[in-house]
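K.L.:
Have a look at this prediction, sequence included:
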Amino acid sequence: MPSRAVKRQKIEPEPVFLLKHNAFADWAKDEQDIYIKGVKPAYLKGRGMGLVTSRKVRKSDELITVRPHSMIQPDPELFESSAKISPQAKLAFTLMSMDLAEDHLYRYCSSVWPDRKDFEGSLFWYDVGEDSKNEPWWEKLPPVVKAAASRLLDDFHRDIEALKDMKTALSDSIKPATFIYYWTIANTRSFAWKPKGQKKGTMVMCPFLDYMNHCPSETGCTVKVNDSGFTLIANRDYNVDEEILATYGAHSNDKLLVHYGFTVPASSDDSISLDAIIMPHLTQSQKQDLEAVGYLGNYNLTPDTNELCFRTQVALRARCLTSNEWEFFMNSGDDIATDQDADVRRDLAVFIQQAATTRATNEKALQEAKNNLPDSADAKRACFELILQRCDQIESALTKFCEVNPPLQ
């Protein structure tokens, strides 16, 4: 999916290729029984496709409804009841099966999906294959980005092995280089759905609703989910040609970058991981104490408010408080004696500055990797630009924190 911005966008004149999206909208209404009122697909310059209003819309208007019979759902006949296959893998395998069978529904829906080149230009891990983690630049990624991408690729390879274990003619033919497309479509465009009475949830495709772009939580339209399907409801009044947005979840820009291939500048949902900054300053004993109470790792700064999460405050106090003082803070959120907040924030600012050289060296290496790409590698160059954009966001947030909390000289 394309980059998601939360500001109203100027809608450009319809390019020729938009005709297929309008035809798809007509097909979705007329043949798939998808309720569409007051919205249409639109090309947003520099960002790709999105959803905009085609007329004035009032708050609480229902804009799109996708019922179960209009969804693409995993085909249960493809899987053994006991097969331990993830919901995403089931949907991806179903999509591959539909494509190979030249399925009518798949043909229409896939005509407006991103193609492989789109993914190669937005998801830095997409085309690197089995040896992705051996790329020289991989170790230079921001630690949390690298960890998220590694987990995603591990999930992908685990799903492939689970599908191959079914020992069917179709599953035996799975190749990572081709299956990754269906798997990525499922990862970027599907919706989680659990009808009443169903023991396990599933991942489904909702045609036309997936034009909807992302915005930070509590800032866009509402998606109501129930046994009857998915309904998009306007959160406010809209004029003609305003973009319709809804949240995919309260995700940091690290997750958005890895899973969807974009970031949202100044997002209220963003967080900056501090693990690589704080962990080196904890003794083994302090790490053991933190692990014992469930507070080891997952330390974050919220750039929107410049605040530290409670886990971070607990970890920083583990370095300077007595046992009783530390336990009191964990249980109450208050310091038993002198307020330590300013001190621990200054300590963190020192740690941030001490790690600045490493961050700058890694970013320089990423920039050099981008500069050394051949002229024909436009897609990979675009990926590096997104990574470097995230590096700049991280550095900006850390710099701001240090400016507000200057270390003692």
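P.N.:
Ah, there it is. Numbers count the residues shown, from 1 in each chain.

K.L.:
contacts and neighbour counts: CA atoms only from here.
P.N.:
OK.

K.L.:
Which parts of the stretch 51-200 of the chain are helices?
P.N.:
87-100, 104-110, 116-120, 143-164, 169-172, 176-189 (DSSP state H, counting those that start in this stretch).

K.L.:
To I36, which of those helices lies closest?
P.N.:
Proximity to I36, assessed across these by CA to CA, is greatest for helix 104-110 (15.8 Å).

K.L.:
Show residues contacting that closest one.
P.N.:
Where contact means CA atoms under 8 Å, 6 or more residues apart in numbering, the residues beyond helix 104-110 that reach it are F24, L95, M98, D99, P207.

K.L.:
Would you mind pointing out the helix or strand the spatially most central residue of the chain falls in?
P.N.:
For the chain, the residue nearest the mean C-alpha position is L256 (2.9 Å; CA atoms, centre = their mean). L256 belongs to helix 253-260 when elements are defined using DSSP states H and E.

K.L.:
how about G129, what does it touch?
P.N.:
So G129 contacts P176, A177 (CA under 8 Å, 6+ apart).

K.L.:
Wait, a strand at T219?
P.N.:
No - applying DSSP: H, G, I helix; E, B strand; the rest coil, one finds T219 to be coil, outside a strand.

K.L.:
I'd say it and A246 touch.
P.N.:
Yes - contact criterion CA atoms under 8 Å: T219 and A246 qualify, at 7.5 Å.

K.L.:
Looking at those two, which is more packed in?
P.N.:
Ranked by neighbour count (other CA atoms under 10 Å), T219 and A246 place A246 first, with 22 against 14.

K.L.:
Could you tell me which residues make contact with T247?
P.N.:
N213, H214, C215, P216, S217, E218, T219, G220, C221.

K.L.:
ranking those residues by neighbours, who comes first?
P.N.:
Highest neighbour count within the contacts of T247: H214, with 27 neighbours (other CA under 10 Å).

K.L.:
re earlier: make TSV from the helices of the stretch 51-200 of the chain and add distance to T202 to it.
P.N.:
Below are these laid out as TSV (distance: least, CA to CA, whole Å):
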stretch	distance to T202
helix 87-100	5
helix 104-110	18
helix 116-120	24
helix 143-164	15
helix 169-172	20
helix 176-189	11
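
K.L.:
Okay, one more to line up with it:
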Amino acid sequence: MHHFPSSAGPEHEKFTEWAISQGVEINGVAPAQFPGQGVGIAAQRNIDVGEVIIRVPIGLMLTTKSIPSKFREKFPDNIPVQGLYAAYICCTEEFQEKFAPWRAVWPSRQDFEDTLPILWAQRLKGIKISGPSYPLLPSSISGSWNTIAKRPIKCAYTAEHQNLLPEQEKRFDKAYRVIKQVFQDIDKDTYTYYWLIVNTRSFHHIPVGTSAPEDRYDAMALCPFGDYFNHIDEGGCEVSFNDNFYTFKTSRAYEKGEEIFISYGNHSGDVLLTDYGFIPAQNKWDDLFLDDIILKDFSSKDIEALRIDRYLGNYRITSEGPCYRTEVAACMKYMTAGDWNSHILGYQPASFDQRKTNLIIAAWIRAYIHESEVALSKLTALQQDGKYRGEPQLKIIYTRWKQIIELCNGALKAVVD
């Protein structure tokens, strides 16, 4: 029997009533306050597997189809969808009046400042300012390192789960530039808040009759009441949509009082922190990438060979060990060009040495552990600085670096044992 959580509060009860009046179907669940976790969806009774617990009419959602054409036509065709939604929420009385009960339960600006790296001070983010740089955020987020010098890579490639914060800032800046051309007096802080509302609360959605956009960030919609769900790495509700409804259906049974989750996607801890402002204690999808550590020591010729054979970058490790791409990169460190080419074609040359490969990978992983330890020592020093003592951001960053060390130790064990 689960301890029944407390009510989320009167504003949430009012929003629930409003949602029902707008056609949202709510079956056996309600928003509730979970200690230490904030508001989520709780079972109000025992719920069976396969029950539809929430159905939101597509017509109530904020989608590319629901933005009035008069508003849409103010902007160029290439405006990012996320930027368009934020502008519509920020700049139209129509939205603000109709959805006032929904807006009343959204996070505050202070909530975002406490949890989202994009709003943290430059010293915490690790982006270079006057004087020394302080790369405190994990390298996958900040793109910065304390212990290595990144090598400029002339061959561009799509890096997964890396440079997350600089890429997010680019997306925001692009949207803001476009919006500023139309609404010249728009307040940047206000627009930033609504852009983050969209970024943290959107659901995957492709309107019926349209093709999937090239940019995954353009395949999104805002879903009233559905945005109460918190994230879990696996075993969350089944989420689907058709012409009429966005539907949430249980994938297992729940007891009364139990929190019900959905999965936001197979995301690493760094992605979840950057985009949503939290780090789960358990995450089967957590990973790290060793690109900057590995590529800094390769010659331009080697990097070109990796590019030609499609092995440039995205060298992933998990707590279970390294990926095949990482092994391929390690083999290049000691094989001749001919042997390496044979190896990637599936023919194992006589020079292949699993122990040697593992030792090279182990050194790369230890470099990441060293980076983590240096970052933690800087964090400890900052925590002792009266100016930053007690800030929630420091605790979040500290927790993430500890998780990174644990993941690296798991990967190290896989190649050393």
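P.N.:
That came through, no problem. What you see is a predicted model; the values in this text were computed from it and never measured.

K.L.:
Quick check: TM-score for this pair?
P.N.:
Overlay of the two chains. TM-score (TM-score structural alignment, normalised by the length of structure 1): 0.86; 385 aligned residues with a CA RMSD of 2.7 Å.

K.L.:
Can you redo the helices of the stretch 51-200 of structure 1 as JSON lines, where the extra columns are mean neighbour count and distance to V39 of structure 1?
P.N.:
JSON lines is the format used below for these (neighbours: other CA atoms under 10 Å; distance: least, CA to CA, whole Å):
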{"stretch": "helix 87-100", "mean neighbour count": "21", "distance to V39 of structure 1": "27"}
{"stretch": "helix 104-110", "mean neighbour count": "15", "distance to V39 of structure 1": "18"}
{"stretch": "helix 116-120", "mean neighbour count": "17", "distance to V39 of structure 1": "24"}
{"stretch": "helix 143-164", "mean neighbour count": "17", "distance to V39 of structure 1": "33"}
{"stretch": "helix 169-172", "mean neighbour count": "14", "distance to V39 of structure 1": "39"}
{"stretch": "helix 176-189", "mean neighbour count": "18", "distance to V39 of structure 1": "19"}
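
K.L.:
These: which one's closest to T302 of structure 1?
P.N.:
Judging the helices of the stretch 51-200 of structure 1 by CA to CA, what sits closest to T302 of structure 1 is helix 143-164, at 14.7 Å.

K.L.:
Could you figure out how far the closest one is turned away from helix 87-100?
P.N.:
Computed by axes from the mean of the first three to the mean of the last three CA atoms, to 10 degrees, the angle separating helix 143-164 of structure 1 from helix 87-100 equals 60 degrees.

K.L.:
Packing partners of helix 143-164 of structure 1?
P.N.:
Counting contacts by 3 or more CA pairs under 8 Å, 6 or more residues apart in numbering; DSSP states H and E, helix 143-164 of structure 1 is packed against helix 87-100, helix 169-172, helix 176-189, helix 253-260.

K.L.:
follow-up on the earlier one: closest to S323 of structure 1 out of the helices of the stretch 51-200 of structure 1?
P.N.:
Closest to S323 of structure 1 of the helices of the stretch 51-200 of structure 1 is helix 143-164 (CA to CA; 30.4 Å).

K.L.:
contact partners of that closest one?
P.N.:
83-86, 89, 125, 133, 138-139, 171-172, 174, 176, 180, 183, 254-255, 258, 273, 276.

K.L.:
and H343 of structure 2, what pairs with it in structure 1?
P.N.:
In structure 1, H343 of structure 2 lines up with F329, judged by TM-score structural alignment.

K.L.:
What sits closest to its match if chain neighbours are left out?
P.N.:
D335 (5.4 Å; CA to CA, 6 or more residues apart in numbering).

K.L.:
got it, and S70 of structure 1?
P.N.:
According to CA to CA, 6+ apart, the nearest residue to S70 of structure 1 is Q32 (5.5 Å).

K.L.:
what's downstream of the helix holding L256 of structure 1, the next helix or strand?
P.N.:
strand 272-273.

K.L.:
What about T312 of structure 1, how many residues nearby?
P.N.:
If we define neighbours as other CA under 10 Å, then T312 of structure 1 has 24 of them.

K.L.:
Need the counterpart of it in structure 2.
P.N.:
Aligned counterpart of T312 of structure 1 in structure 2: T326 (TM-score structural alignment).

K.L.:
show me the contacts for the closest residue to its match other than its chain neighbours.
P.N.:
Nearest non-adjacent residue to T326 of structure 2, counting by CA to CA, 6+ apart: Y315, 4.8 Å away. Listed by CA under 8 Å, 6+ apart, the contact partners of Y315 of structure 2 are F289, L290, D291, P322, C323, R325, T326.

K.L.:
Wait, the second one touches R316, no?
P.N.:
What it means is L290 of structure 2. Yes - counting by CA under 8 Å, R316 is a contact partner of L290 of structure 2 at 6.4 Å.

K.L.:
Alignment lookup: P142 of structure 1 to structure 2.
P.N.:
P142 of structure 1 maps onto P138 in structure 2, by TM-score structural alignment.

K.L.:
now, among the contacts of helix 104-110 of structure 1, which is nearest to L232 of structure 1?
P.N.:
Nearest member of the contacts of helix 104-110 of structure 1 to L232 of structure 1, counting by CA to CA, is P207, at 12.7 Å.

K.L.:
Map the residue nearest to T326 of structure 2 onto structure 1.
P.N.:
Here Y315 of structure 2 is matched to Y299 in structure 1, going by TM-score structural alignment.

K.L.:
in what helix or strand does the match of T312 of structure 1 lie?
P.N.:
For T326 of structure 2, the host element (DSSP H and E) is helix 324-332.

K.L.:
check the fit of that helix onto structure 1 and give the mean distance.
P.N.:
Helix 324-332 of structure 2, aligned to structure 1 and superposed, deviates on average by 1.6 Å (mean CA distance after the TM-score superposition for structure 1).

K.L.:
Give me the buried positions along that helix.
P.N.:
R325, T326, E327, V328, A329, A330, C331, M332 (16 or more other CA atoms under 10 Å).

K.L.:
Touching, the second one and W364? I think so.
P.N.:
No - applying CA under 8 Å as the test, T326 of structure 2 and W364 come out as separate, 9.9 Å apart.

K.L.:
Which residue is the nearest non-sequential neighbour of G201 of structure 1?
P.N.:
Nearest one to G201 of structure 1, counting by CA to CA, 6+ apart, is K194 at 4.2 Å.

K.L.:
Turn the helices and strands packed on helix 143-164 of structure 1 into a markdown table, columns for distance to A356 of structure 1.
P.N.:
Putting these into a markdown table (distance: least, CA to CA, whole Å) gives the following:
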| stretch | distance to A356 of structure 1 |
| --- | --- |
| helix 87-100 | 38 |
| helix 169-172 | 48 |
| helix 176-189 | 33 |
| helix 253-260 | 19 |
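
K.L.:
Can you say which of those helices is nearest to P76 of structure 1?
P.N.:
helix 87-100 (8.6 Å).

K.L.:
Show me what that closest one is packed up against.
P.N.:
Using 3+ CA pairs under 8 Å, 6+ apart: helix 87-100 of structure 1 touches helix 104-110, helix 143-164, helix 176-189, strand 202-205.
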